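Engineer: dropping a prediction and its sequence here:
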Amino acid sequence: MSYQNSTEGSSSNAPLYEEGSLLKQPKAVWAVFFACIIAFMGLGLVDPILLAIADQLEATPSEVSLLFTSYNAVMAVAMLITGAISSRLGIKLTLLAGIVIIAIFSCLGGLSNGIWPLIGLRGGWGLGNALFVATALTAIVTLSKSGTAKAIILYEAAIGLGISIGPLLGGELGSISWRGPFLGVAGLMVIAFVSLLILMPKSQVPQAGKLPKTSLLDPFRAMKHRSLVVLGVTACLYNFGFFTLLAYAPFVMGLSERGLGYVFLGWGLLLAITSVFMAPRLQQRFGTIKSMCAMLILFGVDLLAMGIWTSTQWLIIAAVIIAGALLGNNNTLITTAVMNAAPVERSTASAVYSFLRFLGGAVAPFLAGKLAEWYNPHVPFVVGAVFVVLSVFFVLANRKHLNHVDDMESGH
């Protein structure tokens, strides 16, 4: 089976939820699944140490937030070239290259002595993550034997597990030194590299030159499909809320590195559980778009509550954990919609969507830090909530371009 298959699972006749057990997958899928867990542990590992970095490197919250901005900005742009690279190197080599780049830059980050070198190294980390994330999604969806949507659920579950375990480990390592999580990521990437090298069969890897090469212009050509652009811009808008929570909430919780680790452990566990068990049921009962809008509205309300009661510690902690459930549902719903939104290769659809959504992820963390410095700690959450609500209005205003996503489920 070709990794670049552009018709199976993405045509207008393919149902969103096909028959087949979620757990009955080829070894190659489980190899990528395991590597995804370790790769996404990297994001959560860093979150509990933001305050420690600010303190020990004498940085402001907005400067520390640039660790997310450089990461997401480089990842957004790099997403546009992942398809061209993977079609030339093959999926397995691209995944391994991404892992190596993450390991190198996370290790160098752990050895750095200033906030600005660390910000630059996080950008390199973002490049590696772009190569890995976009390619991993394509690999799991295409190699899965259980259908597109269940494969996406598996992918989102790996993200959730990685994000939930990461803060726990990051909190423990960060309580020793802020450098610990960076060096820990490098070590975990070595494990991911070896597991993928051994467990992913060579027979499943397309050889360079035997598949049509993806052009660098393909993602831009794909943007003529309004459905892809609508979903990408929607994700860009709600990512303002997502990364406000991720990058700024630690500064108002008043917890230690270990305490932050446990809070984001709860957040990630709910994200993983809802993405696997709840999102499919919501989609089947209410439809993708209605369910997505409902989750986004609830997330906006959650952020607004954080903005109003910012100084109430227990409420902020509870709101962060609850947000995991809302984001877990939404991530699965919107990713499923993207994979079935347009008749283009999955890797190209993923590149367009990821490019647009990570633009929001690049601006939001720095904006949140600056808003707090300019005004007060309440404003970043309120502004994040406004952007999330705007994403709902944007979806509803362009609903006609997304109706086919739900029609596909019933085979219309």
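Structural biologist: Yes, it's here.
Engineer: every contact and neighbour count from this point should use C-alpha atoms.
Structural biologist: Fine.
Engineer: quick one: the host helix or strand of A134 to chain centroid distance?
Structural biologist: Assessed by DSSP states H and E, A134 sits inside helix 115-143. Averaged C-alpha coordinates place helix 115-143 at 10 Å from its chain's average position (C-alpha atoms, centre = their mean, to the nearest Å).
Engineer: residue contacts, Y155?
Structural biologist: Counting by C-alpha atoms under 8 Å, 6 or more residues apart in numbering, Y155 touches 33, 36, 137, 140.
Engineer: try 10 Å
Structural biologist: 29, 32-34, 36-37, 133, 136-141, 149, 161, 272, 275-276, 332, 335 (C-alpha atoms under 10 Å, 6 or more residues apart in numbering).
Engineer: check I321 too.
Structural biologist: Contact partners of I321, counting by C-alpha under 10 Å, 6+ apart, are 262-271, 315.
Engineer: center of the chain, which residue is that?
Structural biologist: The central residue of the chain, meaning the one whose C-alpha is nearest the mean C-alpha position (C-alpha atoms, centre = their mean), is I159 at 7.2 Å.
Engineer: isn't it right next to L270, touching?
Structural biologist: No: look at I159 against L270 with C-alpha atoms under 10 Å: they stay out of range, at 11.7 Å.
Engineer: next, show the common contact partners of these two.
Structural biologist: Residues touching both I159 and L270 comprise G328, with contact defined as C-alpha under 10 Å, 6+ apart.
Engineer: put this next to the previous one:
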Amino acid sequence: MSASHGTAASPFKQPRAVWAVAFACVISFMGIGLVDPILPALAEDLHASPSQVSLLFSSYLIVTAVAMLIVGWFSSRFGAKRTLVIGLAVIVVFAALAGTSGSIDGIVGFRAGWGLGNALFIATSLAVIVASASGGFGGAIILYETALGLGIAVGPLLGGELGEISWRGPFFGVAVLMAIALVATLAFVPALPRPERRSSPLDPLKALRHRGLLTMGIMALLYNWGFFTMLGYAPYPMELDAHQLGLVFTGWGLLVAAFSVFFAPRLQARYGTAPVLYANLLGLGIVLAVIAAGVGTPAVVIVAVILSGAFIGINNTLTTQAVMLVSPVERPVASSAYGFLRFIGGGLAPYVAGKLADATDLSVPFYLGAATFLLAIPVLASGHRLLRAAETDTGEGEPLTPVLTPVGAAPRGGTRPVIVVVGGHDGAAATVDTAARFAQDTGSPLEIVHVQQTAVVEEQAVDTETADQARAAVTAHLDRLAALDIPVTGQILSSVGDHAAAGRVLARHAAEVGARAIAVGRSPRGPLAQFADGSLTTALTHAADCTVVLVDPEHTPRPLTSATLSELRAEAH
């Protein structure tokens, strides 16, 4: 039974603070792709070998990796906005210095400084966008994903166009655009509260003692080794100019963005995280082996690089999600530990590839990269049980997610409840109140399930609300309904991953408690977000054995038909 359906709030109707950070995200995501089209030009103009030019990646990524260990401590001490501003300022300065440099060694050094700024920025950007968003986090996540897609796709194109003028163009282009983003961030982003607990620089390293996090981190290290081998060395055998290279990597970037945002969640929902990652890593290994075997044929390399974007987009999303699924530590700490290992792999790969290419030939680094993709498969398999347990909530291994946590009195057995599912948005109270009247009409107890979601976008993961905020929201519902003459209980569903996965968990829970019906409000996220990461309501409707009642949280619901009420009352007796 569905109530009237209003129009979901547009994800693009956001405060200026969100737009300021989103613009900076576009430029940040351009970072690597912007430089790729000018690699051959750098080698020619500065009389450097490909192995020397590859150090642009190594210095940038290794410094980013080490900095990931301290960004959590830095942000907890100085605040998210200040961390963001410092990161942007560092990028502006070192990107400009790289553009003025006259030697490859100078550019490599300045790229290291750029990596420090990048670490400070990426560790806080998603959290700042979510905290500054209006009308719930869903629109902010869509905006962040849009910025990601634009940056990845447009970066190589802009780099190719500016690189046609001069290899210095992309560096100065980043400096100018980031300076604009810096001014906008200073002007529009408000000061945000600091975390109650200050983290330690040692927390990420201590977190790696947990087997699940270490296993996924090593897998990510091997994956990024192969990835950055391709990114750092594939431009040379293509034998293209900067403009043409920009077009090739734009095609690659479009596939990365599309498969990361739209296809990865759907493949995961159908086949599970581990099976998709196994197939994906195998596919990447084959692609890199094809590049190695066809390194003397530019067309083979071009097609293989573009196609690799699909695999890379899937891997980027699901690897981060796998880390968050098995990690028993706080999200920022897990992200820092994971980032440290993955960026180390990405930083070492171009350096080693250069040494191998100088000592042998250009195909050998690609064969090694293919081998690292394949080696990541047994590493992932060693943590398969933990990952599978986390997805299916079997109670094995590390603390799992999704997890239902009672708030107040635990639900009592014996009477079939009506379950109402809500999130942290403005329409939650209306949905709960409607479900309460429905429970009264059917003589059922009411169980409120508040979904606390962890958003995962590329390598970033952020809790959309704290545990205290989720608990306070459920408590407010319980207090408001205390005067009703029906038993009311509350629970929090902590979920990592797509919304469809949460819907399936709720359907399983409803079956376990013998729920008479499930009431759920219309999603405020809109059709684009639901297409990207799945619809909780759709998954719930397909998987649930009981009646699912849809109500609109933004409008006064229509009353249930007498036929539906009669059916549910008959079930109660």
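Structural biologist: Nice, I can see it. Predicted model, so just to flag it, every value in this text is computed and none were measured.
Engineer: how close does the equivalent of the residue nearest to the centre of the first structure over in the second structure sit to F227 of the second structure?
Structural biologist: Matched by TM-score structural alignment, I159 of the first structure corresponds to L148 in the second structure. Plainly put, L148 of the second structure is 18 Å away from F227 of the second structure if you go by C-alpha to C-alpha, to the nearest Å.
Engineer: now for the aligned partner of A279 of the second structure in the first structure, how many residues are close by?
Structural biologist: Following TM-score structural alignment, the counterpart assigned to A279 of the second structure within the first structure is A294. The local packing count at A294 of the first structure equals 14, with neighbours defined by other C-alpha atoms under 10 Å.
Engineer: helix or strand for A294 of the first structure, just tell me which one.
Structural biologist: A294 of the first structure is located in helix 288-308, with elements delineated by DSSP H and E.
Engineer: tell me how far that helix lies from the chain's centre.
Structural biologist: Relative to the mean C-alpha coordinate of its chain, helix 288-308 of the first structure is positioned 18 Å out (C-alpha atoms, centre = their mean).
Engineer: residues in the first structure aligned with stretch 440-449 of the second structure?
Structural biologist: Using TM-score structural alignment, none of the residues of the first structure align to stretch 440-449 of the second structure.
Engineer: gap between that stretch and the chain center?
Structural biologist: Counting by C-alpha atoms, centre = their mean, stretch 440-449 of the second structure is centred 36 Å from the centre of its parent chain.
Engineer: try stretch 338-354 of the second structure
Structural biologist: Its chain's average C-alpha position is 20 Å from that of stretch 338-354 of the second structure, according to C-alpha atoms, centre = their mean.
Engineer: if we can go back for a sec, what's the mean deviation for the helix holding A294 of the first structure versus the second structure?
Structural biologist: Overlaying the second structure shows helix 288-308 of the first structure at a mean distance of 1.1 Å from the equivalent residues (mean C-alpha distance after the TM-score superposition for the first structure).
Engineer: buried set for that helix?
Structural biologist: Burial within helix 288-308 of the first structure, assessed by neighbour count using 16 or more other C-alpha atoms under 10 Å, is assigned to 288-293, 295-307.
Engineer: what's the matching range in the second structure for the very next helix or strand once past that helix?
Structural biologist: Using DSSP H and E, the helix or strand that directly follows helix 288-308 of the first structure along the chain is helix 313-339. Applying TM-score structural alignment, one finds that helix 313-339 of the first structure aligns to the residue range 298-324 of the second structure.
Engineer: repeat that for stretch 57-70 of the first structure.
Structural biologist: Across the second structure, the stretch matching stretch 57-70 of the first structure (TM-score structural alignment) is residues 46-59.
Engineer: how long is the matching stretch end to end?
Structural biologist: Across its full length, stretch 46-59 of the second structure reaches 18 Å end to end, with C-alpha to C-alpha as the criterion.
Engineer: what comes up buried for it?
Structural biologist: Across stretch 46-59 of the second structure, burial judged by 16+ other C-alpha under 10 Å covers 48, 50-59.
Engineer: the helix holding A134 of the first structure vs the second structure, mean deviation?
Structural biologist: If you overlay the two and look at helix 115-143 of the first structure, the average distance to its match in the second structure is 1.9 Å (mean C-alpha distance after the TM-score superposition for the first structure).
Engineer: which parts of the helix or strand following that helix are buried?
Structural biologist: Tracing the chain past helix 115-143 of the first structure, the next element assigned as helix or strand by DSSP H and E is helix 148-174. Buried residues in helix 148-174 of the first structure, counting neighbours by 16+ other C-alpha under 10 Å, are found at 148-174.
Engineer: and what of stretch 65-81 of the second structure?
Structural biologist: 65-77, 79-81.
Engineer: pick the one among the residues you listed closest to A467 of the second structure.
Structural biologist: Proximity of the buried residues of stretch 65-81 of the second structure to A467 of the second structure was ranked by C-alpha to C-alpha; the top entry is S76 with 17.6 Å.
Engineer: the first structure: which residue goes with the closest one?
Structural biologist: Per TM-score structural alignment, S76 of the second structure is aligned with S87.
Engineer: from T60 of the first structure, how far out is that match?
Structural biologist: Between S87 of the first structure and T60 of the first structure the computed distance is 42 Å (C-alpha to C-alpha).
Engineer: by how much does the match of helix 313-339 of the first structure deviate from the first structure on average?
Structural biologist: For stretch 298-324 of the second structure, the mean deviation from the first structure after alignment is 1.2 Å (mean C-alpha distance after the TM-score superposition for the first structure).
Engineer: tell me which other helices or strands the helix or strand where A78 of the first structure lies touches.
Structural biologist: Under the criterion DSSP H and E, the helix or strand holding A78 of the first structure is helix 61-89. Using 3 or more C-alpha pairs under 10 Å, 6 or more residues apart in numbering; DSSP states H and E as the contact criterion, the secondary-structure elements in contact with helix 61-89 of the first structure are helix 27-46, helix 50-56, helix 91-111, helix 115-143, helix 218-222, helix 226-248, helix 346-374.
Engineer: could those helices go into a markdown table alongside distance to M339 of the first structure?
Structural biologist: Conversion of those to a markdown table gives the following (distance: least, C-alpha to C-alpha, whole Å):
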| stretch | distance to M339 of the first structure |
| --- | --- |
| helix 27-46 | 17 |
| helix 50-56 | 34 |
| helix 91-111 | 18 |
| helix 115-143 | 9 |
| helix 218-222 | 13 |
| helix 226-248 | 9 |
| helix 346-374 | 6 |
